[in-house]
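Colleague: got a sequence here, can you build the structure:
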Amino acid sequence: MPAKLPPSVAQNAPQFEPEPSATITGRFLRGSLTSTLGIGARTAGALLLNKLLALYGGPGGLTLLAHFQNLLALFTILPYDGVHVGLVKYLAPLRAGSGRYRAWFGAGIILNLVGLLLGALALLLTPGPLVGVFQLTAGWMFWFILGIGLLSAHALLGSVLLAAGQLRAYVWLTVTLSFLGVSGVGAALALGWPVEQVLLTYLLAQALTLLPTAVVCARAGLLPRLSGRVSKVALRSLGRFLLMAGSLLVFGTAVNFALREVLIARFGLAQTDLWQAVAKISDNYTMVFTALMSSVYYPRLAALSTQPAAQRAYVRTVVLLLAPVLAVGLSLVYLLRDWLLPLLFNVQFAAASYLFAPQLLGDWAKFITWLLLFLLTAKAQVGRYVAVQAGSAMLYVALLQGLLPHYGLLGVPLAHAGRFGLLLLLSAVYFRSYLRRGNG
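Modeller: I've put the predicted structure just below:
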């Protein structure tokens, strides 16, 4: 489960009695509608990017895109889901330019630079495991590290905007990021560049968003002058947020990265493309789900942390609302699979149709499981969160080892379904008091 932004201050006065289900449902749906612009831009950009690489990226182009995006996640997950999450929490109640504001902002910059330096050293010292599949040059790696640095700086300033409540500016910058990334890829493909250069252009084009982001932050007075002193308290406090992000890196992103390399070595780029197409469709609607949950569900869940009865009613209502809605939506994806694959990718990807059933079943279980596991984040139960991530990864690897030799590519979505089916069962037992009526 991806790490989420910490909640802002509670938006409503304390409520000591659970709200009616209709009230909870109405608030949830209204909040979801307000988050559609940025989510729509990201989704449209991702779909168009997939289409471009599937059509013009050559054999394995879609798999190489996914592998590159996974590589970006390896370098950015610690600042994005660690440092920047902490910055939003600590900067939100402070006045821009105050001494404490400068201390937190400076600590965030330092931890960002440390993360970038560690990533650059890992890339330079062990390029084989990270970028060996791309067969790259030293010059390519230089531009890659530069692009990662600029993109991380944009994301850090984006967290500053969120902390200041500049949501509209943040959404429009997200739209700009998506537009620049897709435009860069389209231009590089039109020039006939090899896919490795196309992917590098994708990164550098997105990194250009740093310029308008810095302008917006400067005009809003959110870029304070920094002193030479470093706050050890701020460094330690922000460092705590790296724990959950670190578990996502080790037990999530790294596992997916290694899995794709195994599939490429075992089945080749062309065959791996079939599984990757199904995974990409899953990634797109998963992105929509997580964006909505992080902006609507989780903040309200965390705001109710001091009201256990209301929190239980909220979780139960949202689960009962979304379980059938998700089932219907994913069933529709299954029914339209033979139409979606050629539309979103290419005619050759229609051969991936047989992989959909276990993937969609696993995604339904994943989404319901995440609704429950958000409670660990809302309660700041870091140890249990890390334990769940580790156990989930080990279960997934064990299932893959047992299923891949017998089922080939089909073993991957089967392992996915088995993993989250078991996690859902365990989560439902652990959080059973949130699912039963009459616990208020």
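Colleague: make it CA atoms for all contacts and neighbour counts henceforth
Modeller: OK.
Colleague: if you count contacts, what does whichever strand or helix holds Val185 end up packed against?
Modeller: Val185 is part of helix 167-190 when elements are defined by DSSP states H and E. With contacts taken as 3 or more C-alpha pairs under 8 Å, 6 or more residues apart in numbering; DSSP states H and E, helix 167-190 sits against helix 36-56, helix 138-163, helix 195-207, helix 210-219.
Colleague: another one to check against the first:
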Amino acid sequence: MLRLIKSSFWSFLSVLVRAISSIAINKLFAIFYGPNGITLYAHFQNLISIVTTVPDGGTNIGIIKFLASGLGEAKMYKQYFWAGAALNVVCIVSALGVIFGFPGYYLDAFLSALSGSDVWLWCLSFGAGSLLLTLNLQLQAVVLARRELKWHVFSTTIMTLGGAAVVYFTTGNLPIVQVLLLVLGAQAASFFLMLGVLYFKKLLPSFKNVSIPRAVYKDLWKYILMALSAVVCLKLTNFYVRDFVISRLDLYQTGLWQAVVKVSENYSTVYTAVLGMLYYPRMAAMVNEEDALQKFVRNTFYLIFPTLVIALLLVYFLRDWVLLLLFNEDFVQAAYLFDYQLLGDFFRMWSIVLTNLIVVRAHVKLYIGWQVASALLYITLVSVLIDPFGLEGITMAHAIRYAATLAFAMLYYNKYIRL
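Modeller: Next up, the predicted model:
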């Protein structure tokens, strides 16, 4: 119990720091650079996510699973650590290749303000910063697998506060394209601190005489495939639906719906971060202990129910205030969209407790099939419901999609929640 309380404290602290820093850095960009600055910062974040999403959502999830489930000693530990690093570098180089291969699409907003050698220097700095930031996420995954949560919080704090500090102390006196690189540099610098932490904690294995069998790469590759399927299905589906809504309604109406989606993303990020730090590593550690895993999943599934209900009801009753806080009075009229949005979020967030079993057990075909089926169902529902119900039809589709996800998860993993 004491260990759980300590883990919960560090998890809460990490989420709190990230939330405050995210709000602060957005406010600072808005103050110093206005709406254009916010747009460029959001675009820059999207670029970073292209590089980091597959390594962090794929390889690092696999690293947590294998290093937390009894493979964290000597030879096996070294193999999974360095195999993960190698695969992450491949993912990073591939993602940077895509970005630099289509500079007109991905980088024009930044490079148009530069000339000559400054373009190459900017690209080089972006690539180096992205590499260090992504590798730092792997080091964070290692300490998470070894349940060294305070060091995970330490790294997260340095990353998030460092970025906010850069914007604060430059006070808008530098061109925004330079400030964005400085923010990335401040976040990437955490890599060197974490490198020292792992060395101090004896979690940094030697590279000497490393021999990695193909089976290790195969184990981690499954998680990369799952991450790729999730990225493709989610990103492409969201892009298609957003474009479809714009074509059927207009930019203003779409903006109202997107404001509600942004609110949803904010509290969902907090929820998934807590589960990622507390729930998934413990599941991974129990993956070979079926009775203990069933008991842990069952207890978590029913314990989290009232917490979700209370939290989402609080958002519902404060929806007008939240829209005013994050946006302005023009968006308050979107409050009616919270009805089905929150219902769908409840189904989605509760189902994660069970769908994490697909990930921890690396059921690749099931995971990809579920992602594809979920995306197709959502697209179909939106196309059917948008005409009779307008914007509310999109949130209805969201609710039905995740009600189906929860029903599938409860049926498939029935033995894990049977009382």
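Colleague: where does the TM-score land?
Modeller: Overlay of the two chains. TM-score (TM-score structural alignment, normalised by the length of structure 2): 0.81; 410 aligned residues with a C-alpha RMSD of 3.8 Å.
Colleague: returning to what we had before: name the residues that touch the helix holding Val185 of structure 1?
Modeller: With contact meaning C-alpha atoms under 8 Å, 6 or more residues apart in numbering, helix 167-190 of structure 1 is reached by 37-38, 41-42, 45-46, 48-49, 52, 56-57, 158, 161-162, 195, 197-199, 201-203, 205-209, 212-213, 216.
Colleague: one more pass at 6 Å, please.
Modeller: Contact partners of helix 167-190 of structure 1, identified using C-alpha atoms under 6 Å, 6 or more residues apart in numbering, comprise Gly38, Ala41, Arg42, Gly45, Leu49, Val198, Thr201, Tyr202, Ala205, Gln206, Thr209.
Colleague: list just the nearest of these to Ala291 of structure 1.
Modeller: Gly38 (9.1 Å; C-alpha to C-alpha).
Colleague: separation between the spatially closest residue to Val195 of structure 1 that is not a sequence neighbour and Leu125 of structure 1?
Modeller: Excluding its sequence neighbours, the residue lying closest to Val195 of structure 1 (C-alpha to C-alpha, 6 or more residues apart in numbering) is Gly57, at 6.1 Å. For Gly57 of structure 1, the distance to Leu125 of structure 1 equals 29 Å [C-alpha to C-alpha, to the nearest Å].
Colleague: out of the two, name the residue with the larger neighbour count.
Modeller: Gly57 (22 against 9; other C-alpha atoms under 10 Å).
Colleague: residue contacts, whatever residue of structure 2 lines up with Cys217 of structure 1?
Modeller: With TM-score structural alignment defining the correspondence, Cys217 of structure 1 maps onto Leu198 in structure 2. Contacts for Leu198 of structure 2 (C-alpha under 6 Å, 6+ apart) come out as Leu204.
Colleague: and for Gly391 of structure 1, the neighbour number?
Modeller: Residues near Gly391 of structure 1, counting by other C-alpha under 10 Å: 13.
Colleague: then Leu113 of structure 1?
Modeller: Leu113 of structure 1 - counted by other C-alpha under 10 Å - has 16 other residues nearby.
Colleague: to which residue of structure 2 is it aligned?
Modeller: Match for Leu113 of structure 1 (TM-score structural alignment): Val89.
Colleague: could you point out which element follows the helix or strand containing its match?
Modeller: Applying DSSP H and E as the criterion places Val89 of structure 2 in helix 74-101. Toward the C-terminus, helix 74-101 of structure 2 is succeeded by helix 103-106 as the next helix or strand (DSSP H and E).
Colleague: ok now stretch 216-236 of structure 2, how far from the chain's centre?
Modeller: Stretch 216-236 of structure 2 sits 14 Å away from the centroid of its parent chain (C-alpha atoms, centre = their mean, to the nearest Å).
Colleague: ok, stretch 87-102 of structure 1 next?
Modeller: On C-alpha atoms, centre = their mean, the centre of stretch 87-102 of structure 1 falls 25 Å from that of its chain.
Colleague: tell me which residues in that stretch are buried?
Modeller: Leu87, Val88, Lys89, Tyr90, Leu91, Ala92, Leu94, Ala96, Gly97, Arg100, Tyr101, Arg102 (16 or more other C-alpha atoms under 10 Å).
Colleague: what's the end-to-end length of that stretch?
Modeller: Note: stretch 87-102 of structure 1 ends 11 Å apart using C-alpha to C-alpha.
Colleague: picking up where we left off before, quick one: closest of the helices and strands packed on helix 167-190 of structure 1 to Pro405 of structure 1.
Modeller: Among those, the nearest to Pro405 of structure 1 by C-alpha to C-alpha is helix 36-56 (27.3 Å).
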